[in-house]
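Participant: okay, here's the prediction I keep looking at, along with the sequence it came from:
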Amino acid sequence: MNRTLTAIAALLMAGTAQAGIPQLNATCPGNLEVHADEGGPIYINGKETQLKKFNDNYFEAKGEGVTLSLSINPDGSPSLSYTGKHGANGVCAETKAGAASTASPTAKAEAACLAAVAKSTNVEQAKLKVTDVLTAEAGVGVTIEVPGADAPWSCLSSPEGKVQGASYTGSEGAL
């Protein structure tokens, strides 16, 4: 039994060590808004880019006349820079955690869900963190982490930001 548990633990640790495109929102000089869904794609000013993977820790995204360079640091944090026309280049800054980027096609749904969960939990919206965004015919599913909660909140919204429902995914009374 110990061998089985050891093997499972090793597989879980191997899975967490694997890098890839994280979910992120960033701004770059030159009025560039960047959004990446976990695993990709990457958007610049709301438009999907052409993505090239060099390895598990380095990606380039081309679009809107610029090339974004995304590298994943050993601690898992992203580093994002850009190169544009006429030698323009710079370092991009991640936007505040929990903030929905206006560059994302799901930005309105994310913002509406953050507001709905903030209202339901009486927690400041700035303290909430979007941890997952999924799109489907039914709408945009947004998973939100609330400080102090044992489980995340789940929200369903239209892409235009009309919330259809927000609920706690854990047991009642665990919040």
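Facilitator: Arrived safely, thanks for sending.
Participant: could you use CA atoms for every contact and neighbour count after this?
Facilitator: OK.
Participant: list the contacts for the residue most central in space within the chain?
Facilitator: Nearest to the geometric centre of the chain sits residue 23, at 2.5 Å (C-alpha atoms, centre = their mean). Contacts were defined as C-alpha atoms under 8 Å, 6 or more residues apart in numbering; by that measure residue 23 touches 35, 36, 37, 38, 39, 40, 131, 132.
Participant: which ones among the residues you listed are found in strands?
Facilitator: Judged by DSSP state E, strands contain the following of those: 35, 36, 131, 132.
Participant: show me how to select, in PyMOL, the buried members of the residues you listed.
Facilitator: Selection of buried members from the ones in strands among the contacts of residue 23 for PyMOL, criterion 16 or more other C-alpha atoms under 10 Å:
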select buried, resi 35+36+131
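Participant: okay, one more to line up with it:
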Amino acid sequence: MCKLAIAMCLLAAAGTSSAAIPMLNYTCPGNLDVHADEGGPVFINGKETKLKRFNDNYYEASGAGVTLSISINPDGTPTVSYTGPKRANGICHVASSASTGPAPATARNSKPNAENACLAAVAKSTNVARNNLKVIDVMTAEAGTGVTVSVPGANAPWSCLVDRQGRVERAMYTGKEGGR
């Protein structure tokens, strides 16, 4: 338990420079999928980008010939737009699980393992029975699988990053402290 507490503190300290990046699951014109767990990093089509922080409310993520502009609105919601090759540009929209398209076979096979591992980790962290938790989103990326879980009574969902072997690398509450 002490090792877990130390690891979570180190993760929190490591993410302080980009702590304002919210969880992102967006699609942009041109078949671009954008994903980030709260605090970053940001991925475009599963590849990690270079993140540049201008201030607490504006970031740019660059990679694969694309630059994402990420603005944090006063209510905390993000606005994401992109600029790509040959003057391509546009506004990105929140992705639904169904709109992310078919995942590669290896990712499809790892989703149930990732979901089960995340549900177990969140159940343990929240002391809520696993059968009362609900998976609300699953996003696969090169770094692993991101799973978002709804917890009864919580003001915001929990988020897990699960590696390809089914190990939970990080399980964290996405809301403000005190919400569970």
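Facilitator: Perfect, I can see it now. Not measured: the values here are computed from a predicted model.
Participant: tm score of chain vs chain?
Facilitator: The TM-score (TM-score structural alignment, normalised by the length of structure 1) is 0.56; 131 aligned residues with a C-alpha RMSD of 4.3 Å.
Participant: hang on, the earlier thing: let me know the closest of the contacts of residue 23 of structure 1 to residue 89 of structure 1.
Facilitator: residue 35 (18.2 Å; C-alpha to C-alpha).
Participant: wait, the closest one sits on residue 101?
Facilitator: Yes. Applying C-alpha atoms under 8 Å as the test, residue 35 of structure 1 and residue 101 come out as touching, 6.7 Å apart.
Participant: find the residues that touch each one of these two.
Facilitator: Between them, residue 35 of structure 1 and residue 101 share the contacting residues 25, 26, judged by C-alpha under 8 Å, 6+ apart.
Participant: hey, where'd the strands end up in structure 1?
Facilitator: Counting by DSSP E, the strands of structure 1 are 24-28, 32-36, 42-44, 47-48, 50-55, 58-63, 66-72, 78-83, 89-91, 93-94, 129-136, 139-145, 153-157, 163-168.
Participant: so which of those strands gets nearest residue 120 of structure 1?
Facilitator: strand 163-168 (8.3 Å).
Participant: what comes up buried for that closest one?
Facilitator: Neighbour-count burial for strand 163-168 of structure 1 [16+ other C-alpha under 10 Å]: 163, 166, 168.
Participant: returning to what we had before: and the contacts of residue 23 of structure 1, which two are furthest apart?
Facilitator: 40 and 131 (14.3 Å).
Participant: tally of neighbours for residue 15 of structure 1?
Facilitator: 10 (other C-alpha atoms under 10 Å).
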